[in-house]
Each structure stands twice: as structure tokens, then as C-alpha cells.
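Asker: sequence first, then the predicted structure:
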Amino acid sequence: MPIAFSKYHGLGNNFILIDNRHQAEPLLSQAEAIEWCDRNFGIGADGVIFLLPDTNSQESGQGNGHVMRIFNSDGSEPEMCGNGVRCLAKFMQDLEIKPIAADPTNGQPNPHYKLQTGAGLIGLQLDADGQITVDMGEPHLLAKEIPTTLVDAEEKAIAIDLEVAGQTWQVTTVSMGNPHCITFIDDVAKIDLAAIGPQFEHHSAFPQRINTEFIQVRDRNYVKMLVWERGAGATLACGTGACAVVVAGVLNNVCDRQCTVNLPGGDLRIHWSETTNHVMMTGPAVKVFTGLQADGIN
């Protein structure tokens, strides 16, 4: 049977979205997701996102009764994806899934969704200007939470020297439900991302591989970012990465808690709340096209 899909992008980070609410398991295998993501022989995407049912959260009143799962273009399954979850919120709107009503008295000025992800329950606010604000939750900083062997398990890896490709890089690690390694440099234009990115991703210090962000600080509330994503390679944007960058910037005293992160695909606005410790991410999500894939499943 043909499978209906929609393609969306968040700042050029692009995904195939599948309405998978009628069954608990993804309609595609990881091998099929690789084929669909192929930019020459498939639809072309950085990953495939499935909107699945979650009767447990629906019955408990936590969330809208939906789960997000994602397969990267290499078939791996990350815990979460910041740009992808914004695309999923827009997809849910287009499917006419009713959001939770706004409740200004409870800190919810706009309609919103709540989704279960591999990184936990995520809140998605549908802003009046069409942007989507995502409550990305609290960052995790202990080495065991990344995970990384750069420091002892109960320590934080902040401004630690790491040898990669014959060069010493000063890195900070942050988990936003998925692992990130951030390094601050003078000029992102000088980075050969295709050469250096895989060497960070597969470094022995990161037993579950790593997403890597190369950051040029323009001022305390504006930074430029290049990213090499675990399982996807060079992408135009990474939402969890942008959140991790601002956390790392604050920890290294190079940026403020409210900061714009400029990526090749555009800007994300990030706020790491000193009150709640939650990281909020605001950015767009855009539908590109819809279609039917005839040969996705045998």
C-alpha cells in the first residue's frame, strides 16, 4: 500500500513526516528510512519522523496522546530533534489535531501540544506569529549523562582539551536529551566540516557518538554556528544543538541566557531560564510538499 507523507523543514533541516497514529510501531523500518532519505534515489531528507499514538499519556492527562520517533538518514534513532519537533507541531496543526487550550494563568499564553519523545515530555507552543516555541527541558551536564569519558562520571566537561585531527580543541559537553560537544573558535568559515565532523562524531571520548557545534561568538547575544549531526552529517540547522550552544556559552561566560543562534539555514532564538532551568527554543517550521510513496513497504 502507498504511504502518505509530508515534507517539512525547519531552517533547512528537512524531514519526512508520517501520520502513524493508527499503530504503535513505525510504518517504515530503519533500512527503508535510509532509502527514503536518499537525496538522489529517494525523497531526500535529514530524517523520517513518525507521529505515533501514546495511550498512556492520553489516559494520564499528560500530553495530547502522541509520541514522536525519528530515524536519521543513516537509519539510527536519536532521542530527540529540535527542528524536527517544530516540524511535527506544524504537521499536527495541518492534521487538525486539537491543541491544548491556552491558559495564561498557568504560563501558557498560546495553544500548545505535548509530545512524548526519547528525551521525555516536550511542550510545543503555537505562537501567534506562526513561530513555534519549544520547551526543551533542562540541560544535563554530568559526564555520565552525555555520555563522555573526558572527565569523571559525576563531573562536568566545561572547557576541556580534546585532541582531534592533530589539533587541541577546547570543548564543553551538554545533553539536551541527546549529546552535544561545543567548541568556540575564531571563525566558523575556516572549518572543513566534512573532514573534521566525522572525527568528532566517532571520537573514543564519546561512546554513543556525538553532535558537534563549532561556534563563533559575535557578541553576548548573537553567535554563529556550524553543526555536524550524529547520524545525519552536515545540516543547515540543529535545534537541540542551538540550545546546547547557549548553555555552553553561559557556562563559559561568552554569551547571555537569551541569545540568537545564527545557523546556515537561519536564526533560532534561545532562552535558558535562570528561574526554571528550562531551555526555550523559538523558530519556524514550513511545509514543503506532500505525496505518496508507493514502494516503502513490502
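Answerer: Sure, I can see it.
Asker: only C-alpha atoms for contact and neighbour calcs from this point on.
Answerer: Will do.
Asker: tell me who's in contact with the closest residue to G82 other than its chain neighbours.
Answerer: Of all residues not flanking G82 in the chain, G239 sits nearest, at 4.0 Å (C-alpha to C-alpha, 6 or more residues apart in numbering). G239 makes contact with 81-83, 268, 281 under the criterion C-alpha atoms under 8 Å, 6 or more residues apart in numbering.
Asker: helices or strands up against the helix or strand hosting V288?
Answerer: With elements taken from DSSP states H and E, the one containing V288 is strand 286-293. Helices and strands touching strand 286-293, by 3 or more C-alpha pairs under 8 Å, 6 or more residues apart in numbering; DSSP states H and E, are strand 3-10, helix 82-94.
Asker: now the shortest one against helix 82-94, angle please.
Answerer: Taking axes from the mean of the first three to the mean of the last three C-alpha atoms, to 10 degrees, strand 3-10 and helix 82-94 form an angle of 120 degrees between their directions.
Asker: before we move on, back to that, can I get the contacts of G239 in a markdown table including distance to G296?
Answerer: Listed next are the contacts of G239 as a markdown table, based on distance: C-alpha to C-alpha, whole Å:
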| residue | distance to G296 |
| --- | --- |
| C81 | 23 |
| G82 | 26 |
| N83 | 24 |
| L268 | 33 |
| M281 | 33 |
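Asker: so which of these comes closest to T117?
Answerer: C81 (9.2 Å; C-alpha to C-alpha).
Asker: pasting the second one now:
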Amino acid sequence: MQVPFIKMHGLGNDFVVLDGRSAALPTIDAGLAAALANRHTGIGCDQLVVLEPSTVADLRVRFFNADGTESPACGNATRAVGLLLGTAATLETLAGVLHAAPAGDGIAVDMGEPRFAWEQIPLAYALDTLTLPVGWEDLTQPVAVNVGNPHVIFFVPDCQAVPLDRLGPLIEHDPLFPERVNVNVATVEGRSAIRLRVWERGTGLTLACGTGACATAVGAMRRGLVDRTVRVTLPGGTLTIAWGEDNRITMTGPATESFRGTFELGRFAA
């Protein structure tokens, strides 16, 4: 069985998109997702994105990390889907119904409301999520935010100097985070500018992470470090994040279609 796919990226955070809205797709499980994401023997991507019909929105979107685990949200991939659609649309996700629409040269996504309660992150036990009294070597006292998936954010003098490839997996798998966690290290460069690197749960170091940018911006806003609209620069490029008075987060940035192709299902399915 030949299955068509679309390769896309948002600031270098790359995706394989399977469109099952009009034609049925094979069963997507963790094994198939991980096999397709493998950069040596598969197509290669940070996330597999699956489009399906929806009864509550214009379409349903599912996100699978490179290790095959399913994630409730992926901001960069949501922008990529918005680019494919080319018009304003509602998207059903495990994190709720999101809204995507063209905005200038990019796509704006309403990412919904952030959550701050310890059980909403979730944490293993009650802690102050604005300043978690925990640390891993020089990374201490992070903010915890859930924006569809869980994030901790460490504000540091120089995010480039942090050995995130080593500390990221330690923090991701710490028992404090029963559903694991995305790890962000951020440097505030002014009232409207943040520099960010992200260790993404189930994927590892990425060139960009949309939900990480949202979580980091909101965390900095809660601490009074930046204004309510801020530019977040990641290794792959810059996103604009706004946290409105209605408590909803809007993320705006580019997305790109790289190429289209097909794969033989029998090469990947168990």
C-alpha cells in the first residue's frame, strides 16, 4: 500500500503529515510513528502529524513524537496544518479545539488558555508552579506551565551555555513529572525579547518548539520579566507570542512545505 505524505517544518521543527480526511489511512500506532520518524531508516521528522475528519471542528489533528508517543499539542505543527488549509479553521486536538488562520506572511494560532495548578501540569505532588523549589545542577527554580502539554522553564543568563543535551533527558524523566516534561532554558533580552532552547519530551533537542515558546513567554510574563507580547527567538527562528486579557495565547510565525512523496506501508508496519 502506497501512502502519500507531506514533509513540512516550522522554523526547522519538522513534520511528516498524513492526510486522512478524504481517504482512510492505515492504523497509526506508536511503532509506525517511530518508524516513519526515524532519520536513518524512515522519512525522518520530529513529529508525525495525522489529519482526520472531526465532528466538532473542521478537522481533527493528532501529533506523535519521534519516539512514537502521542502528544496533545504541537504549536509549530499546528501552524503547518494552518498553512496546508490556507484559510481560517478550527482544529480538534487532545488539548482542545484550536484556531488557526493566515496572518501576514505566517500563521496565527489561538493556543487556548495556559494552566498553572500543580495537578494540571501535572506534578507528582503539590508545589508552587511559579517558582518550583527544585533544581538540577545549575538549573534551579523553574516555572511550570501546561499549554496543552507540560513545560518547565528555567531563566538563565545564557541559554546557549546550558548543556541541555545532557540535562534535558534527566529532567524530562524525573519522577516529579509523571507524564514527563518539556524542558526550556531561556534568556530574557528585554521587555519584548526572549532567547530560547528546548529539550522536547519524546523528541529531544529541536530547532523550535511552539508550545515551548508559548509556555516560556507566559512564564516570563507571570514573573513580570516581559510585556504581554514578546518575540521568542529559537535556533530555527522567531515566533511572536501574545497573552491576551481574555487569558488566551496567540502564537504567530511561519510554516513551510518542503516536499511531497509516498511510502510503502509494508516497509514500516509490523
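Answerer: Here it is on my side, so go on. Model, not experiment: these values are computed from the prediction.
Asker: sorry, back to before: tell me the most buried of the helices and strands packed on strand 286-293 of structure 1?
Answerer: Of all those, helix 82-94 has the most neighbours on average by mean count of other C-alpha atoms under 10 Å, namely a mean of 23.
Asker: about what we covered before: now the helices and strands packed on strand 286-293 of structure 1 as CSV including distance to D219 of structure 1?
Answerer: Below are those laid out as CSV (distance: least, C-alpha to C-alpha, whole Å):
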stretch, distance to D219 of structure 1
strand 3-10, 24
helix 82-94, 24
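Asker: so which of the ones you listed gets nearest A33 of structure 1?
Answerer: strand 3-10 (12.3 Å).
Asker: how much does the closest one stray from structure 2?
Answerer: For strand 3-10 of structure 1, the mean deviation from structure 2 after alignment is 0.3 Å (mean C-alpha distance after the TM-score superposition for structure 1).
Asker: can you check which part of structure 2 that strand sits on?
Answerer: Aligned using TM-score structural alignment, strand 3-10 of structure 1 spans residues 3-10 in structure 2.
Asker: give me the contacts around that stretch.
Answerer: Against stretch 3-10 of structure 2 from outside (C-alpha under 8 Å, 6+ apart): 14-19, 25, 76-77, 79-80, 208, 254-265.
Asker: ok, 7 Å please
Answerer: 14-18, 76-77, 80, 254-265 (C-alpha atoms under 7 Å, 6 or more residues apart in numbering).
Asker: equivalent analysis for stretch 266-285 of structure 1, please.
Answerer: 8-11, 86-87, 90, 131-138, 243, 247, 257-262.
Asker: what are the buried residues along that stretch?
Answerer: Taking 16 or more other C-alpha atoms under 10 Å as the neighbour-count basis, stretch 266-285 of structure 1 is seen to contain the buried residues 267-272, 279-285.
Asker: what's the answer for stretch 186-197 of structure 1, then?
Answerer: Buried residues in stretch 186-197 of structure 1 (16+ other C-alpha under 10 Å): 188, 193, 197.
Asker: which of those residues fall in strands?
Answerer: Among the buried residues of stretch 186-197 of structure 1, none falls in strands (DSSP state E).
Asker: re the thing from before, tabulate the buried residues of stretch 266-285 of structure 1 (a markdown table), appending distance to N40 of structure 1.
Answerer: Converted to a markdown table, these look like this (distance: C-alpha to C-alpha, whole Å):
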| residue | distance to N40 of structure 1 |
| --- | --- |
| D267 | 28 |
| L268 | 29 |
| R269 | 33 |
| I270 | 34 |
| H271 | 38 |
| W272 | 39 |
| V279 | 36 |
| M280 | 35 |
| M281 | 32 |
| T282 | 32 |
| G283 | 29 |
| P284 | 26 |
| A285 | 24 |
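Asker: closest to C37 of structure 1 among the residues you listed?
Answerer: Comparing the buried residues of stretch 266-285 of structure 1 against C37 of structure 1 with C-alpha to C-alpha places A285 closest, at 18.6 Å.
Asker: from G241 of structure 1, how far off is the closest one?
Answerer: Per C-alpha to C-alpha, to the nearest Å, A285 of structure 1 is found 17 Å from G241 of structure 1.
Asker: next one: W169 of structure 1
Answerer: Here W169 of structure 1 is placed at a distance of 18 Å from G241 of structure 1 (C-alpha to C-alpha).
Asker: more crowded one of those two?
Answerer: A direct count of neighbours by other C-alpha atoms under 10 Å for W169 of structure 1 and G241 places G241 higher, at 30 against 17.
Asker: out of the contacts of G239 of structure 1, who's nearest Q125 of structure 1?
Answerer: Checking those against Q125 of structure 1 with C-alpha to C-alpha, the nearest one is M281 at 10.1 Å.
Asker: which SS class is the closest residue to the closest one other than its chain neighbours?
Answerer: The shortest distance from M281 of structure 1 to any residue other than its chain neighbours is 4.7 Å, reached at I270 (C-alpha to C-alpha, 6+ apart). Three-state call for I270 of structure 1 (DSSP: H, G, I helix; E, B strand; the rest coil): strand.
Asker: return the residue of structure 2 aligned against I270 of structure 1.
Answerer: Under TM-score structural alignment, I270 of structure 1 pairs with I241 in structure 2.
Asker: what about its match, distance to D110 of structure 2?
Answerer: 10 Å.
Asker: which residue ranges of structure 2 form helices?
Answerer: Ranges of helices in structure 2, per DSSP state H, are 30-37, 75-85, 164-172, 210-222.
Asker: for those, give me CSV that also has distance to V49 of structure 2.
Answerer: CSV is the format used below for the helices of structure 2 (distance: least, C-alpha to C-alpha, whole Å):
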stretch, distance to V49 of structure 2
helix 30-37, 9
helix 75-85, 7
helix 164-172, 22
helix 210-222, 15
